[in-house]
Each structure stands twice: as structure tokens, then as C-alpha cells.
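Novice: build me a structure from this.
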Amino acid sequence: MSLSISTIGSGARKSTLRQSSLMQAGFVIVGLVLLAALLAPLIAPYDPNAQQMNIRLAAPSASHWLGTDGFGRDILSRIIYGTRTTLLLVGLVALLMAPLGVTIGMTAGYFGGFVERVLMAITDIVLSFPRLVLAFAFVAVLGPGLINGALALAFTSWPAYARQARAETRAIRHSDYLAAAEMGGIRGLRLLFGHVMPMIMPSAIVRLALDLGGMILAAAGLGFLGLGVKPPTAEWGSMVAEGTQVIFDQWWVAAIPGGAVLLTALGFNLLADGLRDWLDPRHG
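Specialist: The predicted model follows:
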């Protein structure tokens, strides 16, 4: 019995250590990306939009560590400045998507009845469309741009938060905690945002953290299809699209920004897994 308990304890410690190491790796990757975005003017060796046609498609060298693109622009500088575009787009999506979804779901779960049926019907309609296809169509109608891309991704991503918030709100709707608050005269919006929302926010934060990696890939997808920010602004997805034209001869033009997308999404996913284990005890 003691051997069995010791074995289980050792396995748990190894699992915790592994989770902690992965979370630390994610924290380092995300920290480096954030640092690059903040210090881009200081650490980028060249102007990201400066064209030098005499050195176009140059291979990585001492003067251009990651080579140059089809317009002779330094790829390293564009990768560094591209972190700003990607993080700004993802940040705008997160600020729009999560509050909208949580508010709709919380309202539906608290009031129930006709309000719940209408709000959940709208949620199901949006959820029934393929997310990326709807986002691409939305941007195609509004036109490419940072704000339009953020609106498109936010508009197609909020239903999952609404359904989760609605389920959690219904679970606590008749709890003693809320009953005591109502007896104290707290009702309406004050009850919703002051007492219900704090109880459902941890799970919403966990979901948001887990979605960040997917948002980065979706943002890169918009840029790849020419529906993201307008050129010549540095953006990883559009850089990959430009590099696919010469991928067999100058592979680094597409591979390097593609690697930046992959590494950043991986970092956010690793960090989100650790955050989920920390905030949600059911996954501990």
C-alpha cells in the first residue's frame, strides 16, 4: 500500500513539474513576443518598409540575419514589427468577443423565459455558420483593415462564451448567495455585473486564454488571403502569402514568418494550459 501511494505521489509530482515547465516555456515565448512588440523601434535593425530592390530575395547573411523579401525589405525587421500588428488584432478581438459573449449569456441565463429563447436563438444562428468562412465574408464586405478584421473575428467567436456563461448563470441563479444579495436590495444590472459576473469570469478567462492561439492563426489567415491589414504594414500572414510565390527557391521568405506564427500560437497555448490548471480546479 505504501509503495502504491508513493508511486501515485511521484507520478503526480512529475505531472505537476511537467505542467509547470510547459507553462514556463509558454511564458517565456509570450514574454519575448510582447517584448519585441514594445521595443520594436529599438531592436529592429532596419525600417520594415524600406525597399532595396538591388538586394531583393537575398539569403540570410551577416547584414540581414533572416534575409530579405521580394521588395528587398529586411525580414527580421518585418517579423519584429509584425508582432505589433498581430498582438493588436488579437487584443482587439479579445476585448470585443469575451465581454459580448459573457454579457449575452449571463443575461439569458439570469432572466430566462422569452429573453433567453431570443438570445440563445441568435447565438445558435451565429454558431451554425463556419467561423472562418463567416469572418472572411464579413471582412470581404467591410473591406480589409485592422479594425474590420478584429470585428469579423469577434463577431464570429462570441457564441461559445455566451453558451458557457448562460449555463453557469443558470446553475447559480437560485443560489443562496444571490438570494441573500436580492434580500439586501441588490437587483437588476447591479446584481448581474456585481455578483453574477465575478462568479463566471474565471472560466471565461480560461476559455479566452485557450482561444488566443487560435485567434493568432485566424488573424494570420486573414492576412494570408489579403483580408487583414493593408500593405505595406508588416503582418505575418501577408508575409507568408508573399513568400509562397518563391517558396521553392527562396524558402525562408515564407518559412520564417510561418515559424513566427507557429511559435507564438504554441506559446499562448502552453501558457493557457497552465492558466487553466491554475484557475480551474477541475483540470488540476
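
Novice: C-alpha from now on. contacts and neighbour counts both.
Specialist: OK.

Novice: helices of the chain, residue ranges please.
Specialist: Counting by DSSP state H, the chain has helices at residues 2-38, 40-43, 75-111, 113-128, 131-142, 146-157, 159-172, 176-183, 188-191, 197-224, 236-243, 252-279.

Novice: quick check: angle from the third one to helix 159-172?
Specialist: Read it as helix 75-111. Here helix 75-111 runs at an angle of 30 degrees relative to helix 159-172 (axes from the mean of the first three to the mean of the last three Cα atoms, to 10 degrees).

Novice: helix 75-111: how far from the chain's middle?
Specialist: The gap between where helix 75-111 is centred and where its chain is centred comes out at 6 Å by Cα atoms, centre = their mean, to the nearest Å.

Novice: buried stuff in it?
Specialist: 75-90, 92-94, 96-110 (16 or more other Cα atoms under 10 Å).

Novice: ok, the fifth one next?
Specialist: Using 16+ other Cα under 10 Å as the burial criterion, the residues of helix 131-142 that qualify are Arg131, Leu132, Leu134, Ala135, Phe136, Phe138, Val139.

Novice: ok, the fourth one - contacts?
Specialist: The one in question is Ala135. Counting by Cα atoms under 8 Å, 6 or more residues apart in numbering, Ala135 touches Gly149, Ala152, Leu153, Phe155, Thr156.

Novice: burial count for Leu217?
Specialist: Leu217 is flanked by 19 other residues according to other Cα atoms under 10 Å.

Novice: count of neighbours near the residue nearest to Gly258 when sequence neighbours are not counted?
Specialist: Spatially, and ignoring its direct neighbours in sequence, Gly258 is nearest to Val240 (6.1 Å; Cα to Cα, 6 or more residues apart in numbering). Val240: 25 surrounding residues under other Cα under 10 Å.

Novice: which parts of stretch 111-124 are buried?
Specialist: Judged by neighbour count (16+ other Cα under 10 Å), stretch 111-124 contains these buried residues: Gly112, Glu116, Leu119, Met120, Thr123.

Novice: please apply the same query to stretch 197-213.
Specialist: Across stretch 197-213, burial judged by 16+ other Cα under 10 Å covers 197, 200, 203-213.

Novice: to compare against the first, here's the next sequence to fold:
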Amino acid sequence: MTSASSKPWLVEDGLWERIEPLLPVVERRFRYPGRRRIDDRRVLCGILFVLYTGIPRRYLPQELGFGSGMTCWRRLRDWNEAGVWQRLHELLLAELRSAGMLDFSRAAVDSSHLRAMKGGPATGRSPVDRGKTGSKHHVIVEAHGIPLAVSLTGGSRNDVTQLIPLIQAVPPIRGRSGRALRRPRRVYADRGYDHDVYRDKVRRFEITPVIARRGAEQGSGLGVHRWVVEGAVALLHWFRRLRIRWQIRDDIHQALVTLGCAIICWRRLKTSV
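Specialist: As a prediction, the model looks like this:
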């Protein structure tokens, strides 16, 4: 099964070669085998179809051969619980570092609101959406805009409270001999993160905070380094399933977000070949 530009949900051979070893092995029962298990690669295509198109899983077209929406949901859940999506993201980050495509001289953080249609954990009244129930994606990227970590909180959560958790969420990135990458030298943020207590906390990680001051004139020049995180948020929301939160379970939405980050990393990696 190969990819086509018009069908980005079809899993490319190179991507599948990286994902398949990460999937847990499920032994088939012999006494009561039941219905034959649908091929993992086809189910992954179904998961990506939902991620790209935003279609409710129950409406997943059966003629595409990806299995039912419930099958895709269960595999997404089981693979997330097995740590597949996080390990895939870390694997691709390591390959990007090996290719010389990661720059930890600086990082940038930002957040974006999204409507949470069914409520659930990690939701809250959104101050930018007339108090409607929503969530936030909090994103940290390296200098080129490659996503390093994304967290999910309620829509009312103050951005600055997630600054340290985002820094801590950056995984150790290997790919080369020597010490793994973990901490950028500087972290850039907008006025929403302007708080001296958190500047001090960032410095304890031996990272220099470069955060815009409230009340300062526009045109500080920091946007030259911050725009990359806005681009990463736009790429995440290019996956239609991530524009609105339809899942009640926060872990399922987080799984889709992490998978989206991995796909973005895979696209970047392909440009180095």
C-alpha cells in the first residue's frame, strides 16, 4: 500500500516500517478464534482517515476496507495505552536530529483554543468563545517549528501555568552519539506568559526565557522567533479532527494530537531524503 497526494491517509511504506515494530503483538485465540482480526495497516489508514477528514468514526465508509469506526477507535485506544504514538513521535524526532534538522538553540511556546462539543475531562469555560466549553492545545516547538510536545488542558487554563509542564514534556531526543537533547537554550513566548515567577522557574532548567512584557510597545522583534509555533499550531489544525474536540475522553484526543505531531515530523523527515 503506497501513499498518494490526494489520499494522505494511506500509510506510506517508509512510515509503516517505523510504526509496525512499535505495535503490540496480539496472539489469535485457537479454541474460539472468532472473526479474523483486520490488518493493522488498514486500521491505521482508517484512523488517519478520521484524523484528516474529521468525519465521525461511525460514518467511516466501509467500502474503503479500513474496518468499522469502532475497530479503529479500539485500536487507537489500545495503541495509545501501549505508548505507540509517543514512541513514534520520539523515534521520528531522533531521526530528524540524526539528519541535522533539529535546532535546540531556541524553542517557542503558544496555545490555541478549540471547542469541546461533548465536554469531558480537560475542558472549561473558554474566555475567547463566549464562555462555551472548550479545551486548549499547548505547544512547544524547536527553532524550525517542529513540534516537541503538546499538552491538553481546559479552555480556561492560563497559558503561563503550562510553561514548565511543556518544558518537562520534551522527551530526551537521541539520534546521535553523546548526550540526548532535552533542553533548548532559550524559550520564546508572548505576553500571555509574562510572569517573573515563571521566568525564574525557566532559568532553573538552565534555559533563558525571552518573554514579551505586558504594556511594552509592539514591534519588539520577538515575533521573528515566535511565528514558528503559530505555524505548528496551524499544521496541527490542518487535521480536521483536531480543530474541534469531539472526544469526551481526553486521552483519546491526546492520542490523536500526538499522532498528528508524528505525521508532521514524518513530512519534515521526508524532505531530508
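
Novice: what's the TM-score here?
Specialist: The TM-score (TM-score structural alignment, normalised by the length of structure 2) is 0.26; 120 aligned residues with a Cα RMSD of 6.1 Å.

Novice: let me know the closest of the contacts of Ala135 of structure 1 to Ser21 of structure 1.
Specialist: Using Cα to Cα, Leu153 comes nearest to Ser21 of structure 1 of the contacts of Ala135 of structure 1, at 31.4 Å.

Novice: return the distance of the residue lying closest to that closest one once chain neighbours are set aside relative to Ser203 of structure 1.
Specialist: Excluding its sequence neighbours, the residue lying closest to Leu153 of structure 1 (Cα to Cα, 6+ apart) is Ala135, at 5.6 Å. In this view, Ala135 of structure 1 and Ser203 of structure 1 are 25 Å apart by Cα to Cα, to the nearest Å.

Novice: next one: Leu146 of structure 1
Specialist: Leu146 of structure 1 is 28 Å from Ser203 of structure 1, by Cα to Cα.

Novice: residues near the nearest residue to Leu269 of structure 2 once chain neighbours are set aside, how many?
Specialist: Spatial nearest neighbour of Leu269 of structure 2, excluding adjacent residues (Cα to Cα, 6+ apart): Leu96 at 6.0 Å. Leu96 of structure 2 is flanked by 23 other residues according to other Cα under 10 Å.

Novice: make CSV from the contacts of Ala135 of structure 1 and add distance to Ile8 of structure 1 to it.
Specialist: As requested, those are exported to CSV (distance: Cα to Cα, whole Å):
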residue, distance to Ile8 of structure 1
Gly149, 48
Ala152, 47
Leu153, 44
Phe155, 46
Thr156, 43
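
Novice: what is the most widely separated pair among those?
Specialist: Among the contacts of Ala135 of structure 1, Gly149 and Thr156 lie farthest apart (Cα to Cα), at 11.0 Å.

Novice: between those two, which is the more surrounded one?
Specialist: Applying other Cα under 10 Å to Gly149 of structure 1 and Thr156 shows that Gly149 carries more neighbours, namely 29 against 21.

Novice: tell me which residues touch the nearest residue to Leu96 of structure 1 once chain neighbours are set aside, please.
Specialist: In space, and not counting its chain neighbours, Leu96 of structure 1 is closest to Ala154: 5.9 Å by Cα to Cα, 6+ apart. The contact partners of Ala154 of structure 1, taken as Cα under 8 Å, 6+ apart, are Val93, Ala94, Leu96, Met97.

Novice: 6 Å - rerun?
Specialist: Counting by Cα atoms under 6 Å, 6 or more residues apart in numbering, Ala154 of structure 1 makes contact with Val93, Leu96, Met97.

Novice: quickly find the element holding Arg42 of structure 2.
Specialist: Here Arg42 of structure 2 sits within helix 40-53, counting by DSSP states H and E.

Novice: the residue nearest to Leu96 of structure 1 and Ser77 of structure 1: what is the separation?
Specialist: 29 Å.

Novice: and for Ala272 of structure 1?
Specialist: Where Ser77 of structure 1 is concerned, Ala272 of structure 1 sits at a distance of 28 Å (Cα to Cα).

Novice: helix, strand or coil for the residue nearest to Leu269 of structure 2?
Specialist: helix (DSSP: H, G, I helix; E, B strand; the rest coil).

Novice: same question for Ser111 of structure 2.
Specialist: The three-state label given to Ser111 of structure 2 by three-state DSSP is strand.

Novice: in space, what's closest to it - neighbours in sequence excluded?
Specialist: Excluding its sequence neighbours, the residue lying closest to Ser111 of structure 2 (Cα to Cα, 6+ apart) is His138, at 4.3 Å.

Novice: do the same with Glu230 of structure 2
Specialist: Nearest in space to Glu230 of structure 2, with sequence neighbours left out and distances taken as Cα to Cα, 6+ apart, is Asp110 at 7.1 Å.
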